[in-house]
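Enquirer: With the sequence up front, the predicted model follows.
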Amino acid sequence: MTTVTASTDLHDRVEEAVERSRRASDAVDGKLGVFVTPLHDEALEAHRNHPRQGPLTGVTLGVKDVIFESSAPTTAQSRVALAAWPEGQPEATVISRLKRAGAVVVGKTATMEYALGVQDGTGPGPVSRNPWNTDRWAGGSSSGSGSGVMTGCFDAAIATDTTGSLRIPAAYTGATGLKATRGRVPTTGTYPLAPSLDTVGPIAGSVDLCARLLQVMAGPDPDGDPFAAAEPVGDWIAALDADVAGLRIGVDTLEAHADAGVDPAQPAVFERALRDLDGLGVRRSTVEVPAYPLLNVVGNVLMLAEAHEIHHDSLVRDWARYGRGARWVFAAGESITSRDYLRAQRLRDALARQVQALFDEFDVLVTPTCHLGAPVLDGMHPLDPSTYLGSMHTTAWSVTGHPVAVVPIGFTEDGLPLSMSIVGPHWREDRVIAVASAFQRLTDHHRRRPAV
């Protein structure tokens, strides 16, 4: 009798979660462009045929449409990918791990084409909009992921991050994002953008769920991802309740590098978040991230060069099939020489060591994620990204490979979310999670939801 009851509870919990996701999706997807492919029926069928019980039972997931999942083709939101879809492509390692732990995939979520460029309506699939203001961008490239989390279309999203692609949408929509140390999570089964920078991670409504997802996703993948490290998986569930009193926190406001401007409310919102950290008993000091502008240059060179190399032949053969935003950005990599690329890789190693040295003095670093709220969609242009990229602060940590949590901290003057980044030493996700969790226990920013 106990087994029957447990099985019935499991069945009801999953069915209710999927139907709750379906109702939210029906209500908002037409306005926000969350999904490329909804998979609610497929999720229910998979659960009924192969019910799984584990630490994530009943957790609904959106999966960014550059990550292979067995229920539907992975389009990368590109006509080129659709034309060359590899039949029988194995499911991504992280998705198989999450399913075995009981999570349920309810849809493939909107992205920018091959996770780069601008959603300008010239490619297939929806243009994602911000749930706090539908005239605004949801962030990129995991655009539908952030909007879907914040409107209940799914509990969490699995996204990729090359120079900020999961952290920017989390920041712009008021969600929580977690990028692990480069190599911590295998990228096997994803369309690559820039392989030496690519990571896979979660976006959710809290760091609690992000940590639970990372606990399942992380770990070596010797037969798949050559960049996946053999580093032992930590106990990130325990880190959620860790005492952070006495931790040394280095703060860089990065205002000197906010080239696109600073929202009038941002300095006070960020300072209030720092005072909340003070209330947790941390020891706070100011710090300057070394060679910060150069970190951004190195990241852009590496990303454009590697992305161009991957897409070069397709661009020559299928230029017209690419959306305008994607082909312009990919083609920009043509101007980067092998000398540029090799110099950037050498600089990367030296700069990463300089940043890592800061953790001899500090346990974590804290910076703004963005100095501005989400930009207006109509004002974005792929050939002039300065108006929206100049005040984002995510690329540096992709270059150095450090783990980062982004957590909401308040709102701009016109009601758009603002966020801060908590950066830890290599392989110390536990510190990042501990500080983010303590902050979210003390504050309610992560509980606020838009009225779409």
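Expert: Yes, it's here.
Enquirer: Going by C-alpha atoms from here, please, whenever you check contacts or count neighbours.
Expert: Noted.
Enquirer: residue boundaries of the strands in the stretch 101-250 of the chain?
Expert: Assigned by DSSP state E, counting those that start in this stretch, the strands in the stretch 101-250 of the chain fall at 104-109, 129-130, 133-137, 156-161, 176-179, 199-204, 248-251.
Enquirer: ah, wrong one, I meant the stretch 351-452 of the chain
Expert: Under DSSP E, counting those that start in this stretch, the stretch 351-452 of the chain gives strands at 364-368, 404-411, 417-423.
Enquirer: Counting by contacts, list what the first one packs against.
Expert: So that's strand 364-368. strand 248-251, strand 417-423 (3 or more C-alpha pairs under 8 Å, 6 or more residues apart in numbering; DSSP states H and E).
Enquirer: tell me the most buried of the ones you listed?
Expert: Of the helices and strands packed on strand 364-368, the one with the most neighbours on average (mean count of other C-alpha atoms under 10 Å) is strand 417-423, at a mean of 28.
Enquirer: now the angle between strand 364-368 and it, please.
Expert: 160 degrees (axes from the mean of the first three to the mean of the last three C-alpha atoms, to 10 degrees).
Enquirer: what about the helices in the stretch 201-350 of the chain?
Expert: Under the criterion DSSP state H, counting those that start in this stretch, the stretch 201-350 of the chain contains helices at 207-217, 236-239, 266-278, 292-318, 324-332, 338-358.
Enquirer: also this one, for the comparison:
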Amino acid sequence: MSPFAPIPGVVAAAEMVASGAVSAEALASAALARLSDLGPRYNAVVALDAAHALEQARAVDLARARGAPLGPLAGVPLAHKDLFYRAGRPCAGGSKIRKDFVPDITATALERLDEAGAVDLGRLHLAEFALSPTGFNAHDGHGRNPWRLDHCSGGSSSGSGAAVAARLVSGALGSDTGGSIRHPAAMCGITGLKPTHGLVPLFGAMPLSPSLDTLGPLAVSVRDCARLLGVIAGPDPRDASTLAAPRRSYEAALGGDLRGVTIAVPQDYYRTAATPDILVLLDASLAALRAAGARIVETCVPDMALLNAMMQLVMGVEAAALHRGWMEERPQDYGAQVRARILPGFAYPAVRYAEALMLRAKLAQDWLATAMGDADMVHLPTLAVPVPSIAETTEGDASDIAAAIGRVTHCTRAINYLGLPSLSVPCGFAGNGLPAAFQLVGRPFAEAMLLKAGDAYQRETDFHLRLPPDCAEA
């Protein structure tokens, strides 16, 4: 293949390598070339590890030549948000404080990708300590949207979203504490899955708020996400939160037929926040899901102000606890926006934090009963407004910046407190010409159902296949 052609998606890349249409080494070399050439344009890349990647790729090619069985991701070129630890490789987490940190462990998720034959090309940009929904980083610069460079790429998994959207890699892992997989997926026009809390092991990934953190894939299609999730999900004895989580194949559920599936659409809070152009796209996506056989019902939501307050309290306290030492010793080494988000966590009483944790299961039941009812999933906007510009979220009055950032997280942050899975699916382009998306939210461990619905939608649409301008050839 041309060294500068767009990199195929996860499933397509695996099939090309398995069939011999392209060698894993050639595919890795092409991806490295695109990352080197286009990566700086979007500020998507922290560092590449070409030697390690080519070694992995050659091992796949040797295995295929010997007729050995290949893993489900054999030869697939991936790169990941720079908070996944790999022993002996730096991992800065988007920060100045950890720029020299070198872990001595490897994240479970990366180990599982290695076992499946994936090729790890290197580390991708993220917001400082994963604490920005837009991709802002005071030290490393803002993530850039491949569709329009002066607009947000979404955060905190900004490099993952941009690299997949620009087809620099087949897929990437990100983390999601309040929307950090779904924001970049929505803003960059790709597919992103936030799994149920506890489905994917957190071991070896830099934490932000362990009660809310989730790890998951960003990829071109729902099928690509299903392939990746099937590899990284499941119990890990090093992470007790995953002990009860099932491990399964998720691609088997992708049949395209949604007859018998009911999708709930809450009318308040989520849709009332959506702009007219976003509402048009949401309604069109519902029509496509209905055409695939789904039944659509209207519902409402419980007290969302309470849920958002509980989420903010839990994240604030846990982030403050993790950062207490550095905040005391090196406060000047934080970006002002990130420092301002961590500081309130020190002021919450312990009783309030304990209450937030104890209320969590009850509030999750209430949300499911009200927003979902007897349906199989809930349909919401991922982003209720068009993708904002970088200037809108970084310049001017502090209250205006806070309001712009609040609009970004309006539809996503409570889902993390509830611990529920959510799939973000591109559904067209807003009035400003940038991507828009809906999210499907399910009951705990209902990823297969969400993937089934998202795949059925993508069988009838091609928004996830659209390439940003100037991305056809590097």
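Expert: Arrived safely, thanks for sending. Please read these numbers as outputs of a predicted model, since none were measured by experiment.
Enquirer: follow-up on the earlier one: so which of the helices of the stretch 201-350 of structure 1 is the most surrounded?
Expert: Of the helices of the stretch 201-350 of structure 1, the one with the most neighbours on average (mean count of other C-alpha under 10 Å) is helix 207-217, at a mean of 23.
Enquirer: so where is that helix in structure 2?
Expert: Alignment of helix 207-217 of structure 1 against structure 2: residues 222-232, by TM-score structural alignment.
Enquirer: And the residue most central in space within structure 2, how close does it get to M16 of structure 2?
Expert: Nearest to the mean C-alpha position of structure 2, by C-alpha atoms, centre = their mean, lies I181 at 1.9 Å. I181 of structure 2 sits 27 Å away from M16 of structure 2 when distances are taken as C-alpha to C-alpha, to the nearest Å.
Enquirer: try Q458 of structure 2
Expert: 21 Å.
Enquirer: Can you lay out the helices and strands packed on strand 364-368 of structure 1 as JSON lines showing distance to A357 of structure 1?
Expert: Converted to JSON lines, those look like this (distance: least, C-alpha to C-alpha, whole Å):
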{"stretch": "strand 248-251", "distance to A357 of structure 1": "12"}
{"stretch": "strand 417-423", "distance to A357 of structure 1": "13"}
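Enquirer: Provide a list of residues in contact with whichever residue in structure 2 pairs up with S78 of structure 1.
Expert: S78 of structure 1 maps onto S95 of structure 2 when the alignment is built from TM-score structural alignment. Applying C-alpha atoms under 8 Å, 6 or more residues apart in numbering, one finds that S95 of structure 2 lies in contact with E128, F129, H139, Y334.
Enquirer: which of those lies closest to Y250 of structure 2?
Expert: The shortest approach to Y250 of structure 2 among these belongs to F129, at 30.7 Å (C-alpha to C-alpha).
Enquirer: Aligned to that closest one, what sits in structure 1?
Expert: Alignment note (TM-score structural alignment): F129 of structure 2 maps to Y114 of structure 1.
Enquirer: do R295 of structure 2 as well
Expert: Checking TM-score structural alignment: R295 of structure 2 goes with R283.
Enquirer: distance of the equivalent of L282 of structure 2 over in structure 1 from L277 of structure 1?
Expert: Under the alignment (TM-score structural alignment), L282 of structure 2 pairs with F270 of structure 1. According to C-alpha to C-alpha, F270 of structure 1 stands 11 Å off from L277 of structure 1.
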